[in-house]
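K.L.:
Pasted the sequence and its predicted model underneath.
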Amino acid sequence: MRQRLAAVSAAALLCLAGTAGVARAEAAGPSGPSAMVFTITQGNGTTPGTVLRAAVLSCAYSAEGTHPDPRAACDAMNDTGGRFDRLLAAPDRGRPCTKRFDPVTVTADGVWQGDRVAWKHSFANACVMSATLNGNPLFAF
């Protein structure tokens, strides 16, 4: 029940932050504020799964949100240039993971510098996710 409540709360914050972020970003130009909700969900992303963790991040004039390290997360998000597939570029091949299939899906939903973003990627299990994201602070919550 708590996990679903967290998902609903995160979605509500996304609606509020995303709407405000779009209005301000359009007024501010292409380098406007960003507001995102990041989730880690049990499952392969094709059907609604249980939200394991969620964090809200706002990168406007300061870094804020429920993310444990908003400044590092804002810097990491800016490094992607709004293209979150860049997080998948350099997995840690030296980290051993089991071949057990227990899928998890990560999502990034919101507004990045005035552009609407809805990104998700599924991994075979949490170890593969961790090795692929390789310490990136965006999903370190």
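P.N.:
All right, it came through fine. Residues are numbered from 1 along each chain as shown.

K.L.:
contacts and neighbour counts: CA atoms only from here.
P.N.:
Fine.

K.L.:
mind listing the strands for the protein?
P.N.:
Secondary structure of the chain by DSSP state E: the strands cover 34-42, 51-59, 63-65, 104-112, 115-123.

K.L.:
for comparison:
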Amino acid sequence: MRLRIAAVSAATLLALTGATGVATARPATSAGPSAVVLTVTQGEYGATVTKAATLSCAPTVKGTHPDPKAACAALAATTGNLDALLATPDPNRFCPMHYDPVTAAVDGVWQGQRVSWKHTFSNACVMAATLNGNPVFAF
């Protein structure tokens, strides 16, 4: 069992090292690699993942996100402050006042630095109103 755990850990480490560009011979961009996992979870403690997407913005733009170019541009516009993803809620959108928490999260590497960000909204309508068309969580 220990040998299997060690083999899986070594394989994971090798995969992550290759994904971040550490083991490649080509020069890294000045900002460094950017690859994140985006999730939306439901419930008090975010126990149920309802949506997830991968997004790589550097060295190439790709991932399972439906519009990776727009999502990468929106993340770049935050200049590293991911709280900037949150907008002033749309004043013309009315949401029910019931508590059914939803959490949006970004985890991975952004411009060569480890990032882990999350924000919990009281319900999905409040999340949609607060993100107000932001393409990062439009998947």
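P.N.:
All right, it came through fine. No experiment lies behind these values; they were computed from the predicted model shown.

K.L.:
re the thing from before, pick the most deeply packed of the strands of the first structure.
P.N.:
The highest mean neighbour count among the strands of the first structure, using mean count of other CA atoms under 10 Å, belongs to strand 34-42: a mean of 25.

K.L.:
That one vs strand 51-59, what angle?
P.N.:
Angle, strand 34-42 of the first structure to strand 51-59, by axes from the mean of the first three to the mean of the last three CA atoms, to 10 degrees: 170 degrees.

K.L.:
can you list contacts of the helix ranked longest in the second structure?
P.N.:
Assignment by DSSP state H gives helix 2-20 as the longest helix of the second structure. Applying CA atoms under 8 Å, 6 or more residues apart in numbering, the external contacts of helix 2-20 of the second structure come out as A23, T24, P33, S34, A35.

K.L.:
Which residues are in contact with the aligned residue in the first structure for A53 of the second structure?
P.N.:
Using TM-score structural alignment, the equivalent of A53 of the second structure in the first structure is A55. Going by CA under 8 Å, 6+ apart, A55 of the first structure touches A10, V37, F38, T39, G65, T66, H67, F141.

K.L.:
My read is that the last one contacts R53, right?
P.N.:
Yes. Judged on CA atoms under 8 Å, F141 of the first structure makes contact with R53 at a distance of 7.2 Å.

K.L.:
circling back to that earlier point, overlap between the contacts of A55 of the first structure and the second structure?
P.N.:
On the basis of both residues aligned by TM-score structural alignment, their matches' CA atoms under 8 Å, what survives of the contacts of A55 of the first structure in the second structure is V37, F38, T39, G65, T66, H67, F141.

K.L.:
So what's the residue count around the fifth one?
P.N.:
To tie it back to what came earlier, the one meant is T66 of the first structure. T66 of the first structure is flanked by 14 other residues according to other CA atoms under 10 Å.

K.L.:
Quick one: map it onto the second structure.
P.N.:
If you follow T66 of the first structure across to the second structure using TM-score structural alignment, you land on T64.

K.L.:
Please report the distance of that match from A28 of the second structure.
P.N.:
Distance, T64 of the second structure to A28 of the second structure, by CA to CA, to the nearest Å: 23 Å.

K.L.:
mind checking how far the residue opposite G110 of the first structure in the second structure once aligned is from T20 of the second structure?
P.N.:
With TM-score structural alignment as the criterion, G110 of the first structure lines up with G108 in the second structure. Computed as CA to CA, the G108 of the second structure to T20 of the second structure distance reads 10 Å.

K.L.:
shared neighbours of these two, which are they?
P.N.:
Listed contacts common to G108 of the second structure and T20 are S34, A35; contacts here mean CA under 8 Å, 6+ apart.
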